[in-house]
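Peer 1: Show me how the following folds:
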Amino acid sequence: MQDEVIVVEVPAIEEAANPENDAVAAEFEEVKADVAAGREPSRSVRELLRWFGARRRRGGVVERIEAELEAAGLRTDPHFTTTWIDAPVIFKKREAQAPAADAAPVVAPQPGADAVEAAKQADVAELTHLVRMLEAANREVISVNPQDPIERAVTLMLAYDFSQLAVMTSPRDLKGAISWKSIGSRLSQRNALTNVSDAMEKATEVSDADSLFEVTKTIIQRDFVFVRAADRKITGIVTATDLSEQFQGLSEPFLLLGRIENQIRRLIQDVFDVDTLRAACDDNDPDRKAAVTKASQLTFGEYQRIFEKEENWAQLGFVACRKTFCKELDEVRKLRNEIMHFHPDVIEDGDFEQLRRFSRLLEQLDQLAG
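Peer 2: Prediction:
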């Protein structure tokens, strides 16, 4: 009989059975009690995830949390899927029925727009790449006043290793920006620089609710943008370097996943016939099933179905544990789904190691089988 891969689900909060889970349940109960008493407690998104035994906002986790909040009559503001993982969200009472105006589709404002539309609860799953989800958009803004001596700006940029600073008179009043570039351009024309205003340039700002993809071009063109929140405060500066680091963090897992898929294809392409490949496909899609003729046409989940069958594993001739292999493969599949959805939550070192380890395993099995 074919062995089955065991999938362990994280229990809901009410099912907590050990002291650690009891403590987590108590934290959630405390929040519910505060809201019932008319208060609006806040917790970080990371803390909310911890209550559910999660580190990132993967699909299944988001669904469980949303269901638990709904059952408790709660919501978060902003929604926990649309803000930085270490930013606080406020727990509020969920309205019994949303106003009719909320039924309109959520449209992200254009970069620099003053107003920030409130996200409808049912639509939040679509808002997965907002500016405010970046750490840089939530970092303390170091600023100078227009009347400050130019030496103060220079000193701060040297001390913090910044290329630019905000020029502000209050947390909400952004007057402009000063940068090494603006200072250099003024000096090149032999302008006298006494105060910050002498080297100040126009500042480009975006809303924290803007789509990250929509403002990427602006950030690249302008080198940096200031982020304004719904309460009008300037909450951070996102630079082209921040974008580079964000995309660099995604490049390694994409490359590792590509290598893993190629390694899997090499393992199975000359071993199984077309009928075996098609047997891994969904019976509910007969047209696609009939079109499959080679391993490269299969999805990751279909690769998994091939390895799970005991007769297929025996045909591969590996002297290895099929259950362990399939468990590792399933972990890679879950990571792949998260990575392909490009969520700004940081991929941690342990996850990188999971991909590297499985790639090494595939390489060694390929060498031993050859």
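Peer 1: drop to CA atoms for contacts and neighbour counts, all remaining ones
Peer 2: Noted.
Peer 1: any idea how far the residue nearest to I220 when sequence neighbours are not counted lies from S359?
Peer 2: Counting by C-alpha to C-alpha, 6 or more residues apart in numbering, A240 is the residue found nearest to I220 once chain neighbours are left out, at 5.5 Å. Distance of A240 to S359, given as C-alpha to C-alpha, to the nearest Å: 32 Å.
Peer 1: give the contact list for the nearest residue to K93 once chain neighbours are set aside.
Peer 2: Closest residue to K93 in three dimensions, ignoring its sequence neighbours and counting by C-alpha to C-alpha, 6+ apart: L74, at 4.7 Å. Contact partners of L74, counting by C-alpha atoms under 8 Å, 6 or more residues apart in numbering, are 32, 91-94.
Peer 1: Could you export those residues as JSON lines, including distance to D22 and secondary structure?
Peer 2: Shown next, in JSON lines, are the contacts of L74 (distance: C-alpha to C-alpha, whole Å; DSSP: H, G, I helix; E, B strand; the rest coil):
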{"residue": "K32", "distance to D22": "15", "secondary structure": "helix"}
{"residue": "F91", "distance to D22": "20", "secondary structure": "strand"}
{"residue": "K92", "distance to D22": "23", "secondary structure": "strand"}
{"residue": "K93", "distance to D22": "24", "secondary structure": "strand"}
{"residue": "R94", "distance to D22": "25", "secondary structure": "coil"}
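Peer 1: Tabulate those (TSV), appending neighbour count and distance to R190.
Peer 2: TSV is the format used below for the contacts of L74 (neighbours: other C-alpha atoms under 10 Å; distance: C-alpha to C-alpha, whole Å):
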residue	neighbour count	distance to R190
K32	21	63
F91	23	55
K92	21	57
K93	18	60
R94	17	61
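Peer 1: Now do the buried residues in the strand or helix carrying D366.
Peer 2: According to DSSP states H and E, D366 maps onto helix 349-369. For helix 349-369, burial by neighbour count (16 or more other C-alpha atoms under 10 Å) applies to 354-356, 358-359, 361-363, 365-366.
Peer 1: Likewise for stretch 61-79?
Peer 2: 61-62, 64-66, 68-69, 73-79.
Peer 1: Check stretch 255-272 too.
Peer 2: By 16+ other C-alpha under 10 Å, the buried positions in stretch 255-272 come out as 256-257, 259-261, 263-268, 272.
Peer 1: ok, back up a step: how far away is the residue nearest to I220 from I178?
Peer 2: 16 Å.
Peer 1: run this one through as well so I can compare:
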Amino acid sequence: MSTFTRSGEHEAWHASRAEFRYRRPMQSSGGRTDTERESLLRKASAGETVKLEVKKLLELWGAERRSPDVVRQIRSDLHHRNLTTEPPFTEVWIGSEVSLVPRPAGEAPPEPADGDEDEEYDLPTASSLQIKALPQANKHVECVHVDVPIPNVVTTMTHSDYSQLGVIDGDGRLIGAISERSIAQAAVRGSLGTVKEAYDDTIRHLRPEALLFDVEGEIRSTGFGIVCSPDGRPCGIITSADLAEEFASRLFPLMTIESIELRVRKRVLSRFTREQLQAANAIPKHRNSSDVPTLGAYRRLLDGAHWAKLDWRISKSYFLKMIKKTTDMRNHLAHFSPDPPNESELTEVTRFEATLRKLT
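Peer 2: Alright, predicted model coming up:
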């Protein structure tokens, strides 16, 4: 059985997730999107209430996910209008709503939007990602009241393919969970009347602001965690299966990127001396002999006469374009951004790796 989530709803969630994970970015160049963006910014600057989903905010800037350049550009444009978002649009799920609000006095200006692709940026890292940034933390939780008869609970769980249900009090606040295991334990005790006699009241509320890193072990040990708003009402669920899927969705792209980096590195190190790499600013001159170029450095090194030394029978422009895409994806994944890479980009990078595999 699935945990909390009906199989049909699970499939629908995947479809909706894929819709804005894989959709190509909108182009914003003086058209209706620009006009709508300017209109909303003017309203917010004038003190009007402006609320919109993060994915809509990104669309207004011609983007579909929170890449470093997109984040810097949005922050810069909002800063110039003396605006920011509440909560920060980098910290919540892409489907969450944020408000355009006045920028706090004294807030430092954002970094320029044309930074180096190798530099650090402040999207969530694996250790700083908050629970609320995951889509599962913003999904409906099926719950029952403590006075519901156990046969009704079993019927709901069987019909809907749930293995657990949240348990709430008369005010709709979470007080625990009832599961196949807790029902079986109640049956051993001979108590099978209502939910009150069979639910587990030790289930801890997960705060949306809690770090995923801090609660990951608890979720794995219990099989699930229920996310609650400050007033104690269930607002989302995260299961151990959800965690496994989130981590696995980033594993294949990282393995592909690692293969690309290793193949390019091996070729470059076989064709260039350390002194040549230092002279081309591909590696620092003050570090030890084990230094190797970064992905971004390969673009700098090979975007010129040095390309011929590589002696690869592929287009130079294609190689440089794909190294840039690979670098962007690596940065995106390494910082555990809440928005996965889109399918078209992942397909391109995967094909690039296959091309390099044939050459090496």
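Peer 1: ok so, going back, quick check: the aligned residue for the residue nearest to K93 of the first structure in the second structure?
Peer 2: Correspondence of L74 of the first structure to the second structure, assessed by TM-score structural alignment: L83.
Peer 1: Output the longest helix belonging to the first structure.
Peer 2: helix 240-268 (DSSP state H).
Peer 1: how close does that helix sit to the second structure?
Peer 2: On superposition with the second structure, the mean distance recorded for helix 240-268 of the first structure (mean C-alpha distance after the TM-score superposition for the first structure) is 1.3 Å.
Peer 1: Return the member of the buried residues of stretch 255-272 of the first structure nearest to H341 of the first structure.
Peer 2: The closest of these to H341 of the first structure turns out to be L257 (C-alpha to C-alpha; 13.5 Å).
Peer 1: Setting aside sequence neighbours, what's the nearest residue to the aligned partner of R58 of the first structure in the second structure?
Peer 2: Aligned by TM-score structural alignment, R58 of the first structure pairs with S67 of the second structure. Excluding the flanking residues, the one nearest S67 of the second structure by C-alpha to C-alpha, 6+ apart is H332, at 6.5 Å.
Peer 1: ok, the one you found to G217 of the second structure distance?
Peer 2: Taken as C-alpha to C-alpha, the span from H332 of the second structure to G217 of the second structure is 24 Å.
Peer 1: more neighbours, these two?
Peer 2: Using other C-alpha atoms under 10 Å as the criterion, H332 of the second structure and G217 rank with H332 on top: 22 against 12.
Peer 1: Tell me which residue of the first structure lines up with the more buried one.
Peer 2: For H332 of the second structure, the residue aligned by TM-score structural alignment is E338.
Peer 1: Its match contacts V61, correct?
Peer 2: No. Contact criterion C-alpha atoms under 8 Å: E338 of the first structure and V61 do not qualify, at 11.3 Å.
Peer 1: ok so, going back, residue contacts, the residue nearest to S67 of the second structure?
Peer 2: By C-alpha under 8 Å, 6+ apart, H332 of the second structure lies in contact with 67-68, 341.
Peer 1: Surely it forms part of a strand?
Peer 2: No. Counting by DSSP: H, G, I helix; E, B strand; the rest coil, H332 of the second structure falls outside a strand, being helix.
Peer 1: any idea how far R66 of the second structure is from it?
Peer 2: 9 Å.
Peer 1: what does S229 of the second structure give?
Peer 2: 25 Å.
Peer 1: The two: which has the busier surroundings?
Peer 2: R66 (23 against 16).
Peer 1: which SSE is the more buried one in?
Peer 2: Counting by DSSP H and E, R66 of the second structure is part of no helix or strand.
Peer 1: ok, it - contacts?
Peer 2: 58, 90, 337, 339.
Peer 1: any chance of these in CSV, plus secondary structure?
Peer 2: As requested, these are exported to CSV (three-state DSSP):
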residue, secondary structure
L58, helix
T90, coil
S337, coil
D339, coil
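Peer 1: got TSV for those residues, with distance to L301 of the second structure and neighbour count too?
Peer 2: Shown next, in TSV, are the contacts of R66 of the second structure (distance: C-alpha to C-alpha, whole Å; neighbours: other C-alpha atoms under 10 Å):
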residue	distance to L301 of the second structure	neighbour count
L58	33	20
T90	33	19
S337	28	23
D339	30	21
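Peer 1: Can you lay out those as a markdown table showing distance to V292 of the second structure?
Peer 2: Formatted as a markdown table, the contacts of R66 of the second structure follow (distance: C-alpha to C-alpha, whole Å):
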| residue | distance to V292 of the second structure |
| --- | --- |
| L58 | 35 |
| T90 | 32 |
| S337 | 26 |
| D339 | 29 |
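Peer 1: Could you work out the most separated pair of those residues?
Peer 2: Across those (C-alpha to C-alpha), the longest gap, 14.4 Å, separates L58 and S337.
Peer 1: ok, now how distant is the residue of the first structure positioned farthest from its centre from I183 of the first structure?
Peer 2: Within the first structure, the residue lying farthest from the chain centre (C-alpha atoms, centre = their mean) is R190, at 46.2 Å. From R190 of the first structure across to I183 of the first structure, the span is 11 Å (C-alpha to C-alpha).
Peer 1: so where in the second structure does stretch 178-185 of the first structure end up aligned?
Peer 2: Under TM-score structural alignment, the match for stretch 178-185 of the first structure is residues 178-185.
Peer 1: Which residues are in contact with the nearest residue to V62 of the first structure once chain neighbours are set aside?
Peer 2: Among residues not flanking V62 of the first structure along the chain, T81 sits closest, at 7.6 Å (C-alpha to C-alpha, 6+ apart). Contact partners of T81 of the first structure, counting by C-alpha under 8 Å, 6+ apart, are 57, 62, 124-125, 127-128.
Peer 1: can you rerun that using 10 Å?
Peer 2: With contacts defined as C-alpha atoms under 10 Å, 6 or more residues apart in numbering, the neighbours of T81 of the first structure are 45, 56-58, 62, 66, 124-130, 133, 343.
Peer 1: Kindly report the same for G176 of the first structure.
Peer 2: Per C-alpha under 10 Å, 6+ apart, neighbours of G176 of the first structure: 144-146, 165-168, 197, 199-205, 226.
Peer 1: Show the contacting residues for A105 of the second structure.
Peer 2: Going by C-alpha under 10 Å, 6+ apart, the list of residues near A105 of the second structure reads N82.
Peer 1: Could you report the distance from it to N288 of the second structure?
Peer 2: On the measure of C-alpha to C-alpha, A105 of the second structure and N288 of the second structure end up 45 Å apart.
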